[in-house]
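*Asks:* Sequence first, predicted coordinates after that:
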Amino acid sequence: MPGFDTLLPRPVSVTPLPGTCPWPAEIEMRTDAALPAEGYRLEITPGGIVLTAADQAGRTHAQQTLRQLAGPDTFRAAAISAEHAVPCGVIEDYPRFRWRGCLLDVARNFRTKAEVLRFIDLLAVHKLNVLHLHLTDDQGWRIEVPGYPRLTEIASWRKESMVGRHDGPARDGQPHGGYYTTDDLHEIVAYAAERSITVVPEIDVPGHARAAIAAYPELGPETETPWEVWTSWGVSTSLLDPTPHTMEFLRAVFDHVLTIFPSPVIGIGGDEVPGATAAHGRLVADLATYLGTQGRRAFGWDEVLDTDALPPMVIGAWRDEAAGPRAVTAGHDVVLCPEDHVYLDHRQSDHPDEPIPVGYLRTLEDVYSYAPAVDGPHVLGVQAQVWSEHLDSVRRVDYAAFPRLCAVAEIAWSPAHRDFAEFLPRLRDHHLPRLDALGVEYRPLDGPHPWQTRPDVPPTSHRPIALRA
């Protein structure tokens, strides 16, 4: 039977007691507002379980803890055994950070609604509470907007995709596309809310906007060549034209976004804008200000700190952690998501069988060793990023994200002191079987399975390159 030393993320405190409790068990629910937000206390005796929580999120997290204690088979879609038990004891637990997020890029490579719902389930298992959904980029637009039908007719698909690394010349010749209807997104939001997860949408402006410009060329600069949804990866120089017409378009888009997503934070991008002018900066600031008038706060990547007259925002510190203190000094809140620590699309080894060796080498131990260097009330938390340029199937997303996302979950939830030598056996012996039961095709600790390699896309270089684009 699993014990308390198998839990992931690691709880704040555990007091073991003799005996076991049959599972499923009668659970008495109580509320204690004195507990920290999302916190819970489990009192497990042979006769039953008392679950005391600060709020609904605390109850959700406590249920995930009980599933872990009951064994891997409880993570299967249907029961295959009627006999389970959980150890007796008292667990008191609450998260270190209030923002424990993961970005899923569905713009570069589209993930179906069912695949997004599955990803939400996997976040819930790990007590992560924010899904940052990257909905638009140069390579695709994934949300329908009333009055702008060409966003789904044109911007939602591209004629082919780049094969392999940044700046590679090869294309696969396969059309790629997809988008979510308004009802699809309402369903995703509701499904996440039932699991105490907030969906933060991102509409990236003024860069990463070539798909929108392909649908409505008047949003971008004049060109002799007709605009197309981009088939390359990397950073495009195609920027939205900072005109009143563009702002009218963006207000319409974000007004629709606000009817779908109740999140208090709405992503507006603001990153990687080569050739940006002061007018582009004002566009970002005006959009953030407009969201403020609607009772929301904008989330922008740390490049926006170079813009004047920004209202209070949430800043994603991705280029380095130095952006964190700078943002706090300027009156903003911060989410720590540094590329050199928690970008899960980056390669996991230098072995020649590793699929498309992108970016920095970041092993499981590297990710687990990340220690947020910035603290304080304006540091909301940490967030992993799953950019999808080279993740063209849900199997590839699984491989890139897991088990490194398990390490991020522990960083975000558990007390600051951590020991990889203690974490590894919990992961290997107890948590990976849970992922097996869930059907997650994670990267094995000793390297990829043969079917997880990508010999059709040989590496061209192993030099670190920033692929935030």
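*Replies:* It's in. Numbering: from 1, shown residues only.
*Asks:* Every contact and neighbour count from this point should use C-alpha atoms.
*Replies:* Will do.
*Asks:* quick one: contacts for the spatially closest residue to Thr152 that is not a sequence neighbour?
*Replies:* Distances taken as C-alpha to C-alpha, 6 or more residues apart in numbering place Glu144 nearest to Thr152, at 6.0 Å, with adjacent residues excluded. Glu144 makes contact with Leu151, Thr152, Tyr179, Tyr180, Thr181, Thr182, according to C-alpha atoms under 8 Å, 6 or more residues apart in numbering.
*Asks:* What of Leu336?
*Replies:* The contact partners of Leu336, by C-alpha under 8 Å, 6+ apart, come to Gly316, Ala317, Trp318, Glu321, Gly324, Pro372, Val379, Gly381, Val382, Gln383.
*Asks:* Next one for the comparison:
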Amino acid sequence: MRQRQRRTFARLFGSLVLVAAAGLTSIGTSAAPAAADGPRPLGQIVPVPADVSPGGSPYTIGSATRIRVTPGEPEVQRIGAYLAAVLRPSTGYALPITGATGGDGIRLLLGADDEGLGDEGYRLTSAKGSVTVAANTPAGLFHGVQTLRQLLPANVEKKTKQAGPWKIAGGTITDAPRYAYRGAMIDVSRHFFTVAQVERYIDQLALYKINELHLHLSDDQGWRIAIDSWPRLATYGGQTQVGGGKGGFYTKADYQAILDHAASRYMEVVPEIDTPGHSNAALASYAELNCNGVAPPLYTGTHVGFSSLCVPKEVTYAFFDDVVREVAAMTPGRYLHIGGDEAQSTSKEDYDTFMTRAQPVVHKYGKTVMAWHQIVDATPIPGTVAQYWGTTGDEANVAAAAQAGTKLIMSPANRAYLDMKYDAKTTLGTNWAGYVEVDKSYSWDPDTFVKGVPARAVLGVEAPIWSETLSTSAQIEYMAFPRLQGIAELGWSPASTHDWTAYKARLAQQGPRMSALGITYYRSPLVPWV
């Protein structure tokens, strides 16, 4: 369904009459902020909608406004409650939720009966008497609610009563994503981040219609998920982090809390257990996983490529099977990521052997294999998804694998890695892939970045953030925002809308919203911030 959705919507909007329909005042370089008491132009959001038809009177949220939801649909009721929780503190209005869908108010209607909207699209219609979000699925309604939030003044995000008025411009937005996979990764291994910190990041990602959360759960510096059959992985291997801090790990209840919060934001969790390299935390926890039977000390540095599971030992595969079994049983999502990058201490022969045995284990427990793009140097089994993190786009082996049927997630490090420094003055992050300013992270096409890769092979995009130098939520946010919004737009909006000049005008309008949400962001000099 997801691939059919993508092709259907590409036909509907491939020619894109967005600029003609919405006018340059909606999304173009001449976009002007709304008057103090007027609504925000209908298309001036991130990601930019696929089709915008402005016109008619705006809808104004007032004391009589009700949130009207499709009756008998608990998920729609929950989305209505989510929206009410956003709007009530800042507007000061009661905004009762009712199952009576007719009449004045904000209407959330399930059953749009529009194949072009697919699984995640929505239609938002605003007029004097009501604003209606309609979709085929609850996920589509949720994404439509994010658009509705952005059409309101930025102060709507605040937790105390604000002045208003709360107007939504008149017209219709018809919108659906370019790619089914629109992800962000957070590395909780180099530095540990609590459940509350991860949930905060999930909420920030949801505003920009990200639908995949990739959790990097194991590495040399720490093992972050409890495994009952190998308990020392977490209790011993999780007790430190880069720089020697106390580390930490998620109990199964903690992990379930993250899963539940992600699900409430219509976000799928992709857990990653990095193998056969990046495995020092596991090797330190269990001596038998080492070829010499001696456990190395815990590691708190930042070098890579020095560790490897012992491929010839059968205990390695018993360990891998147990970990995958438990993680798969906890995780409702489709994917399980097995790493596979920077395995310099694993011989080519051993790497091939390990991946040949590891991939079927993931399949056995009902998950689709995801791995970093080095998996193509082994033999990807049918269905395996490779995550590209190169910088040149010249990798003939990746192109050959894609031509042979391997699907790709695009995360080029010199475009999508959110931990790269913005410039030479940036104090956080690293620059091994170069400096990545906001324009560079936006100005590329996932379908064409790797030469020779057919567009049909690209499932979507992901923005990873590695935490060697990041230990607080504020630091994560500073490096992620505003580059995350650009990756989100590449993943959601039609390719024909991608224009830096128009985008930076819309991105500038996000500054007050991020401030209202308490997001610590980088004020790039390339963006004309409001």
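*Replies:* That came through fine. None of the values given here were measured: they were computed from a predicted structure.
*Asks:* what's the TM between chain one and chain two?
*Replies:* After superposition, the two chains reach a TM-score (TM-score structural alignment, normalised by the length of structure 1) of 0.88; 432 aligned residues with a C-alpha RMSD of 1.9 Å.
*Asks:* The aligned residue in structure 2 for the residue nearest to Thr152 of structure 1 and Glu326 of structure 2: what is the separation?
*Replies:* Alignment note (TM-score structural alignment): Glu144 of structure 1 maps to Ala226 of structure 2. Going from Ala226 of structure 2 to Glu326 of structure 2 by C-alpha to C-alpha, to the nearest Å gives 9 Å.
*Asks:* now do Trp432 of structure 2
*Replies:* In terms of C-alpha to C-alpha, Trp432 of structure 2 sits 35 Å off from Glu326 of structure 2.
*Asks:* Repeat that for Pro47 of structure 2.
*Replies:* For Pro47 of structure 2 relative to Glu326 of structure 2 (C-alpha to C-alpha), the value is 36 Å.
*Asks:* which one of the two has more residues nearby?
*Replies:* Using other C-alpha atoms under 10 Å, the more surrounded residue of Pro47 of structure 2 and Glu326 is Pro47, with 26 against 16.
*Asks:* What's the match for that one in structure 1?
*Replies:* Matched to structure 1 by TM-score structural alignment, Pro47 of structure 2 sits across from Pro9.
*Asks:* Please apply the same query to Ala399 of structure 2.
*Replies:* Using TM-score structural alignment, Ala399 of structure 2 pairs with Pro325 in structure 1.
*Asks:* Next, the contact list for that match, please.
*Replies:* Contacts of Pro325 of structure 1 by C-alpha under 8 Å, 6+ apart are Val374.
*Asks:* That one sits in which helix or strand?
*Replies:* helix 323-329 (DSSP states H and E).
*Asks:* can you pull the contacts of the counterpart of Glu365 of structure 1 in structure 2?
*Replies:* Matched to structure 2 by TM-score structural alignment, Glu365 of structure 1 sits across from Asp439. Residues in contact with Asp439 of structure 2, defined by C-alpha under 8 Å, 6+ apart, are Trp500, Leu526.
*Asks:* in what helix or strand does Asp439 of structure 2 lie?
*Replies:* Going by DSSP H and E, Asp439 of structure 2 is part of helix 438-442.
*Asks:* just how off-centre is that helix within its chain?
*Replies:* On the basis of C-alpha atoms, centre = their mean, to the nearest Å, helix 438-442 of structure 2 sits 17 Å off its chain's mean C-alpha point.
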